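Visitor: Sequence first, then the predicted structure:
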Amino acid sequence: MSTASVRALAHPACQEIRLEGVLHALSDPMRLRIVRFLWRLGEGEGAPCSAIELVITKSTTTHHFRVLREAGVISQVYRGTAKMNALRRHDLDTLFPGLLDAVLTADAVQRERDGLPAT
């Protein structure tokens, strides 16, 4: 693949990811929805922003993806005109073992308790 078709965005290195930044990124319901979607895709899988249904403006969507990327929760790379997103699960599990699973499990319990759909 040529470098012209894939453009990388700035991401923190694994050792630069901070717990407080990750927790802040995961504290917003829209960002948690993005993470749930990417978690279901599996390790190394990515999806364009448009694949994740969010009922918010494009500028707000862009903000949420940026917060997740800058916190080190997701990676983003341009492929053509699409911005592909993937969960940085390996990095997060290495730095904070069990954190992502605990947050997503707690989220699922709360969603079930509140009668909300799993998505």
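Guide: Nice, I can see it. Numbers count the residues shown, from 1 in each chain.
Visitor: Every contact and neighbour count from this point should use C-alpha atoms.
Guide: Will do.
Visitor: For V55, give me its contacts.
Guide: For V55, the contact set (Cα atoms under 8 Å, 6 or more residues apart in numbering) is empty.
Visitor: Next, find the distance separating V22 from F96.
Guide: 10 Å (Cα to Cα, to the nearest Å).
Visitor: which of the two has more neighbours?
Guide: Shown here are V22 and F96; by other Cα atoms under 10 Å, V22 has more neighbours (21 against 14).
Visitor: Sketch out the helices for the chain, chain order is fine.
Guide: 19-26, 29-41, 58-71, 89-95, 99-113 (DSSP state H).
Visitor: what's the spacing between the first one and its chain's center?
Guide: Relative to its parent chain, helix 19-26 has a centroid offset of 11 Å by Cα atoms, centre = their mean, to the nearest Å.
Visitor: one more structure, for comparison:
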Amino acid sequence: MTTTAPAGSRDLPHPAREEIRLEGVLHALSDPMRLQIVRELAAAGGEELTCSQFELPVTKSTTTHHFRVLRESGVVRQIYRGTAKMNGLRKDDLDALFPGLVDALLAAAARQSSRLTEF
């Protein structure tokens, strides 16, 4: 069951663990900007980061879109703390559903990044 926000609430809807689908996760991570966001969240070691902590070479509205895709696919959890929107990787949920997937994708992304910077 998707958690829905009450009317007038600043809580954001997220899929429940059992609603997260592999194809949604893979789609969300297929975009380089979204993959960069996930890599930065993974590097934060479980700490939540504000949206403003990400320096993406896209407009604010495009950044908002990328975060929404990640949240709606179940890759990240977003919550408001005061006026800041905090983002955390749902690694526990993803590991429970798809063991090893996140680690394999992050390792592959790191190898690709290294390979591409060699040129």
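Guide: Yep, it's here. Note that the coordinates shown come from a computational prediction; the quantities given were computed from them, not determined experimentally.
Visitor: Need the TM-score between these chains.
Guide: Aligned and superposed, the two chains score 0.89 in TM-score terms (TM-score structural alignment, normalised by the length of structure 1); 110 aligned residues with a Cα RMSD of 1.3 Å.
Visitor: Spatially central, which residue of structure 2 would that be?
Guide: V76 (3.8 Å; Cα atoms, centre = their mean).
Visitor: corresponding residue for that one in structure 1?
Guide: Using TM-score structural alignment as the criterion, V76 of structure 2 maps onto I74 of structure 1.
Visitor: Check R34 of structure 2 too.
Guide: Looks like R34 of structure 2 aligns to R31 there (TM-score structural alignment).
Visitor: how far is stretch 83-99 of structure 2 from where the chain is centred?
Guide: 7 Å.
Visitor: How about residues contacting it?
Guide: 17, 22, 38, 41-42, 46-51, 74-80, 101-102.
Visitor: Select from those residues every entry located in strands.
Guide: Among the contacts of stretch 83-99 of structure 2, the members found in strands (DSSP state E) are L49, T50, V76, R77, Q78, I79, Y80.
Visitor: ok, how many other residues are close to the first one?
Guide: Okay, so that is L49 of structure 2. L49 of structure 2: 18 surrounding residues under other Cα under 10 Å.
Visitor: That one reaches V38, doesn't it?
Guide: No - in this structure, L49 of structure 2 is not within contact of V38 by Cα atoms under 8 Å, at 10.9 Å.
Visitor: ok, E47 of structure 2 - contacts?
Guide: L41, G88.
Visitor: which of the ones in strands among the contacts of stretch 83-99 of structure 2 are buried?
Guide: L49, V76, R77, Q78, I79 (16 or more other Cα atoms under 10 Å).
Visitor: To which residue of structure 1 is the first one aligned?
Guide: L49 of structure 2 maps onto A47 in structure 1, with residues paired by TM-score structural alignment.
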